[in-house]
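Student: need coordinates for the following:
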Amino acid sequence: MTETSTERLQLRTADAETAMLEAADENGIKEARLTYPSGWLWLARDDETRALVEALADAEAGTRYGTDDLAALVDLDPDTVESRVETLLSLGLLVADEGTYRVNEYSGVRHAVGELTAVVEATGAPDGESPFEHLTRLESVRLLLDALLSAEPGRSFTQEELHDLTGVTRKAVWAHVEKLVALSVLEESGDEYVLNSESPVYRWTQSLDAAVVGAVLTASHP
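Tutor: All right, here's what the predicted structure looks like:
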């Protein structure tokens, strides 16, 4: 999903959950999840936003950037970065400050991304791939995590159930569910997968999801 405008998207707060389920009946659960994204899905929806979020999470608080500086930071063209700035401001990662953008030292999203990156790295992300990108790069993994965020602790799933909950193809579920096992989000139990709600990766993904929703729904940032 490459949509960056909020016009066609409504974050999946409790009030939007019913609308998502109604949309699923008409368009399928995958499209419904993407149309009414969780904070997690909204944050990780495209390559450029993820790259900027990761870079700013690692940047020193208070650092000021112009659009060209941000573009150079992640090797993107300035027009692409400019189209993402509104998102970065709404997430509270950046604060507009005297013609520049300042990294927000109080950003809950920034903190959660940093912690999530650290716990993914501790599991051994492959060489040459950043931990955050390792977790977020594949849409199928993002959607699987999205479905798990609202699951009951200790719930078990078959691959077919994961397919039904996400709309991810059966082949993709089979291919990528093992990544969540490797990250200790899921534990294998026979032919099923049990949610490990104590997994640091899972808990920080939940924290990031909540931080994104809180930031986007807040009218102002420090």
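
Student: for the rest of this, base every contact and every neighbour count on C-alpha atoms.
Tutor: Noted.

Student: can you give me the strands for the chain?
Tutor: Along the chain, counting by DSSP state E, strands occupy 64-65, 94-97, 100-103, 156-157, 186-189, 192-195.

Student: compare those strands and give me the one nearest Ala19.
Tutor: strand 156-157 (24.4 Å; C-alpha to C-alpha).

Student: and this one, so I can compare the two:
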Amino acid sequence: MTLPTTDDAQLRTSDTGAEMWEFAEDADPAEARRAYPSGWLWVTGEDAVRSLLVALLDADPDARYGFDDLASRVDADDAAVERGIDALISLGVLVADEGTYRVNEHAIVYHAAGELSRAVEATGAPDDESGLAYLARLESVRLMLDALLEADRDRSLTQEDVHLLTGVSRKRVWLHVEKLVDLGVLEETGDEYRLGPESPILRLVQSLDAAVVGATLAPSHP
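Tutor: Next comes the predicted model:
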């Protein structure tokens, strides 16, 4: 299965997580996270994959879509659309069906992405934008969420901590961390941040992450 990031990327699992941090000793933490993407970064890291998944969240599961139908839903060239389709087939979200494609509404990745998108929409996404698109549009936010997947709920983080964990520049952390505060993923405590105890969004990001890893490692799709 080809990862929708770079050709030499290795999916981050419990077995490869330590390798990411070894790589990070000689590289930018952001580069290390891209080289060892979590399931969350796997599915949101390439524009065409993310945009196609977002577009399909409202698709008719009984409909059949041709390549041109899917390509018209994303702003990408044909090669990128093909990679997006291949990625979503391998995750069980799309099923190839006699030269067309249909959405598998029962796929755990599809279900997890839909739940996350609706939770973001209920919390603060603009009315004209999908919750998943709003949450995952910026790489800085994707990387910060990636770092929070396994964060200790009792630990406070400064903006400098977030910078060191993610490789996101200090300026971009300062600019975009408030998005996670507004969505309840983080709450401010003075000059520090803690995981928000009431927000379902981080939990649903974790669910999507686990769904992608599970589908990637043990595919069993129709």
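
Student: report the TM-score for the pair.
Tutor: The TM-score (TM-score structural alignment, normalised by the length of structure 1) is 0.92; 220 aligned residues with a C-alpha RMSD of 1.7 Å.

Student: out of the strands of structure 1, which gets nearest to His134 of structure 1?
Tutor: When those are compared by C-alpha to C-alpha, strand 186-189 sits nearest His134 of structure 1, at 16.4 Å.

Student: now do the same for Val74 of structure 2: its match in structure 1.
Tutor: Under the alignment (TM-score structural alignment), Val74 of structure 2 pairs with Val74 of structure 1.

Student: its match: what's it in contact with?
Tutor: Shown in contact with Val74 of structure 1 (C-alpha atoms under 8 Å, 6 or more residues apart in numbering): Ala51, Leu52, Ala55.

Student: leaving out sequence neighbours, find the closest residue to the first one.
Tutor: Which is Ala51 of structure 1. Among residues not flanking Ala51 of structure 1 along the chain, Val74 sits closest, at 6.4 Å (C-alpha to C-alpha, 6 or more residues apart in numbering).

Student: now swap in Ala59 of structure 1 and tell me
Tutor: Nearest residue to Ala59 of structure 1, sequence neighbours excluded (C-alpha to C-alpha, 6+ apart): Val103, at 7.4 Å.

Student: so what's the residue count around the one you found?
Tutor: Residues near Val103 of structure 1, counting by other C-alpha atoms under 10 Å, number 24.

Student: contacting residues around it?
Tutor: Leu56, Ala59, Glu60, Ala61, Gly62, Thr63, Arg64, Leu93, Leu94, Val95.

Student: now Gly214 of structure 2
Tutor: Shown in contact with Gly214 of structure 2 (C-alpha under 8 Å, 6+ apart): no residues.

Student: run a quick neighbour tally on Leu135 of structure 1.
Tutor: Counted with other C-alpha under 10 Å, residues neighbouring Leu135 of structure 1 total 23.

Student: typed the wrong thing, it's Leu217 of structure 2
Tutor: Close neighbours of Leu217 of structure 2, defined as other C-alpha under 10 Å, add up to 12.

Student: how about it, what's its partner in structure 1?
Tutor: Match for Leu217 of structure 2 (TM-score structural alignment): Leu217.

Student: do the same with Glu150 of structure 2
Tutor: Using TM-score structural alignment as the criterion, Glu150 of structure 2 maps onto Ser150 of structure 1.

Student: in stretch 194-206 of structure 2, what counts as buried?
Tutor: Neighbour counts over stretch 194-206 of structure 2 (16 or more other C-alpha atoms under 10 Å) mark Arg194, Leu195, Gly196, Ser199, Pro200, Ile201, Leu202, Leu204, Val205, Gln206 as buried.

Student: same deal with stretch 171-186 of structure 1?
Tutor: Buried residues in stretch 171-186 of structure 1, defined by neighbour count with 16+ other C-alpha under 10 Å: Ala172, Val173, Val177, Glu178, Leu180, Val181, Leu183, Ser184, Val185, Leu186.
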